[in-house]
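K.L.:
Below are the sequence and a predicted model; questions follow.
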Amino acid sequence: MSDEIVSAITKPKGRKSLFHFTRVRNLPAMAHLDALLSSYRINREAASGERRPQAVEVQYEAYPITLNAHLKIADIVIDMSTTQEQFRAYLNRHVFLWPTLRDCRKMMETYARREPDESFAVLEMNAYALLSGHRAAVKLSKYDSGSSPRFPAACTYKKSPDMFLPLDRFKQVSNHTVPAKVSEIHEVLVEDQVTGITRLLQTIWIDRREAAPLCWRDKARALSELRDLETGGRD
């Protein structure tokens, strides 16, 4: 059944890849580990349920890794079944991927405004292979889980772990909180880590090719080209 689900999710032309948005400074650690790690796996203390009001640099196997800040989310958006701390702790145990260029571009634009002096990159990976290889750890979301709605009182859903649908339950659960069809999937989470990313990597989108790890440099393309591709309708 999982193979059928993965095939259905990756069948649309604009959903052949999964995108991971990151900081250029984190690339050496990713290439060395050949993996994307959750915040919790990298540093349990820094990835507790406490809110990180700003980005934090930690060490993992002698490599510096910057963990992103948590946006401040209004209490009214959090479901009564959980707390802010519990929700953040849940997010910290996952790696986040974007299933379309449109979704990825929203993240790119948000961080470009928030941190204009920071350098970012996007890893584009084979969606079918990644989902198939991590199927037991994959969860699907209808919403950007870490976002802070501009108008909290008007938000049509509540944030909690229940908003994440295990891959093998896709199309088996029907409610407004989880995606019921492929076009409603706007975020993909993988619990703990994504392994074997060099094998999965199709393109690394980065402003300066020489800033890409040597082992990935032959797959480097300009980040500006990714924005042009999105405009051309690859979403």
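P.N.:
Perfect, thanks for sending it.

K.L.:
Could you use CA atoms for every contact and neighbour count after this?
P.N.:
Noted.

K.L.:
So what's the residue count around residue 232?
P.N.:
The tally of other residues near residue 232 (other Cα atoms under 10 Å) stands at 9.

K.L.:
Next up, a structure to set beside the first:
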Amino acid sequence: MTDIEQTIANITKSSGRKSAFHFTRAANLQGIARFDAIWSSQHLLPESTGERRLSKTEVDYKGITMTVNSHLRIPEAMMEENCTVEQFRSFIDRHIFFWPTKRDCLAMLTTYMRREPAESFAVLEFDASELLLEHQDTVRLSKYDSGSSPRFPSSCNYRKSPAMFVSLAEFGYRTDYAVPAKPSEIKEILIEEQAHSISRLLKSVYALSLEHLPTKWLPNYQPLDVLLATSKTRTD
């Protein structure tokens, strides 16, 4: 077993961290299946240079319509001195986000469901070990919710910059306060530019109905209510 494989085994050892979850709009499922990939927002919107998106944006990507989410506000008070909000936003826009526990994913899902009650959302569940191994060179791990801001930024004990992310090779060796040092501290899993081999790594697709599901993913279907029913269950 290589060092990276051992690190991945340690990260996914807990029963609540065997899966990784990606939250998306149900309308994006056909495109994800078609390309067998999840692209970063910067890949889909290459003209984006870190400006804040105030609303969701529909993109025609190779004949398929994909929807990119808006940005949450990040105040300057949350930034490290050597990093602007625009630089940080440009960095995170180069990545695809996954959540290492059901609880973390459900927090995102339920927030969007309240914010956009007429929209249909979906969650893709992957084998975490296989996902990390497949993308080991482009994985970054975060201790915090990187794309949003705490309610009281001035009293927060960390500041945002690319330094708040740690690679698999550095995990457990970098121990500064800004990065996760043990599996239970991992809040987000980021993959740079593209997450590929989606169909092979996929365990379940949670959606309101079969309407948006690609035909080849029908055996992976789970009602979204099954996932929502675990919202009060501790998962790490």
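P.N.:
It's in. Just so we're clear, the structure is a prediction, and the values are computed from it rather than from any experiment.

K.L.:
how about the nearest residue to residue 86 of the second structure once chain neighbours are set aside, what does it touch?
P.N.:
Using Cα to Cα, 6 or more residues apart in numbering and skipping the chain neighbours, the partner closest in space to residue 86 of the second structure is residue 50 (4.4 Å). By Cα atoms under 8 Å, 6 or more residues apart in numbering, the contact set of residue 50 of the second structure is 85, 86, 87, 88, 89, 90, 93.

K.L.:
Helix or strand: which one has the second one?
P.N.:
Residue 86 of the second structure is part of helix 85-92 when elements are defined by DSSP states H and E.

K.L.:
center of the first structure, which residue is that?
P.N.:
The centroid of the first structure falls nearest to residue 96 when counting by Cα atoms, centre = their mean (2.1 Å).

K.L.:
for the second structure, what spans make up the strands?
P.N.:
Assigned by DSSP state E, the strands in the second structure fall at 19-25, 37-39, 57-61, 64-68, 95-98, 121-127, 139-142, 165-167, 188-192, 194-196, 202-207, 221-223.

K.L.:
Would you mind giving these as a markdown table with distance to residue 3 of the second structure added?
P.N.:
Supplementary listing: these in a markdown table, determined by distance: least, Cα to Cα, whole Å:
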| stretch | distance to residue 3 of the second structure |
| --- | --- |
| strand 19-25 | 21 |
| strand 37-39 | 27 |
| strand 57-61 | 38 |
| strand 64-68 | 35 |
| strand 95-98 | 22 |
| strand 121-127 | 19 |
| strand 139-142 | 15 |
| strand 165-167 | 13 |
| strand 188-192 | 19 |
| strand 194-196 | 22 |
| strand 202-207 | 25 |
| strand 221-223 | 35 |
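
K.L.:
of the ones you listed, which approaches residue 80 of the second structure most closely?
P.N.:
When the strands of the second structure are ranked by distance to residue 80 of the second structure, counting by Cα to Cα, first place goes to strand 165-167 at 13.4 Å.

K.L.:
Tell me the mean distance between the closest one and the first structure once they are aligned.
P.N.:
Per the superposition on the first structure, strand 165-167 of the second structure and its aligned residues are separated by 0.6 Å on average (mean Cα distance after the TM-score superposition for the first structure).

K.L.:
What's the match for residue 85 of the first structure in the second structure?
P.N.:
Matched to the second structure by TM-score structural alignment, residue 85 of the first structure sits across from residue 86.

K.L.:
Can you give me the distance of that match to residue 51 of the second structure?
P.N.:
6 Å (Cα to Cα, to the nearest Å).

K.L.:
where do the helices sit along the first structure?
P.N.:
For the first structure, the helices identified by DSSP state H occupy 2-10, 27-33, 39-42, 84-91, 101-114, 127-133, 197-200, 223-231, in order along the chain.

K.L.:
by contact count, what packs against the third one?
P.N.:
Put plainly, it is helix 39-42 of the first structure. strand 94-97 (3 or more Cα pairs under 8 Å, 6 or more residues apart in numbering; DSSP states H and E).

K.L.:
again, 10 Å this time
P.N.:
If you count contacts as 3 or more Cα pairs under 10 Å, 6 or more residues apart in numbering; DSSP states H and E, helix 39-42 of the first structure packs onto strand 56-60, strand 63-67, helix 84-91, strand 94-97, strand 193-195.

K.L.:
Looks like residue 107 of the first structure contacts residue 144 (just checking).
P.N.:
Yes - between residue 107 of the first structure and residue 144 a contact is recorded at 9.5 Å, counting by Cα atoms under 10 Å.

K.L.:
Mutual contacts of those two, please.
P.N.:
Residues touching both residue 107 of the first structure and residue 144 by Cα atoms under 10 Å, 6 or more residues apart in numbering: residue 98.

K.L.:
Residue 208 of the first structure is nearest to which of the helices of the first structure?
P.N.:
In this view, those are compared for proximity to residue 208 of the first structure by Cα to Cα, and helix 223-231 is the closest at 8.5 Å.

K.L.:
with the second structure superposed, average distance for that closest one?
P.N.:
After superposition onto the second structure, helix 223-231 of the first structure sits on average 1.8 Å from its aligned residues (mean Cα distance after the TM-score superposition for the first structure).

K.L.:
what sits up against that helix?
P.N.:
If you take Cα under 10 Å, 6+ apart as the criterion, helix 223-231 of the first structure is touched by 14, 100-105, 108, 120-122, 204-209, 232, 234-235.

K.L.:
Which positions in it come out as buried?
P.N.:
Neighbour counts over helix 223-231 of the first structure (16 or more other Cα atoms under 10 Å) mark 223, 226, 227, 230 as buried.

K.L.:
May I see the buried residues of stretch 117-127 of the second structure?
P.N.:
Of the residues in stretch 117-127 of the second structure, 120, 121, 122, 123, 124, 125, 126, 127 count as buried by neighbour count, 16+ other Cα under 10 Å.

K.L.:
Also stretch 67-78 of the first structure?
P.N.:
With the criterion 16+ other Cα under 10 Å, stretch 67-78 of the first structure contains buried residues 67, 70, 73, 77, 78.
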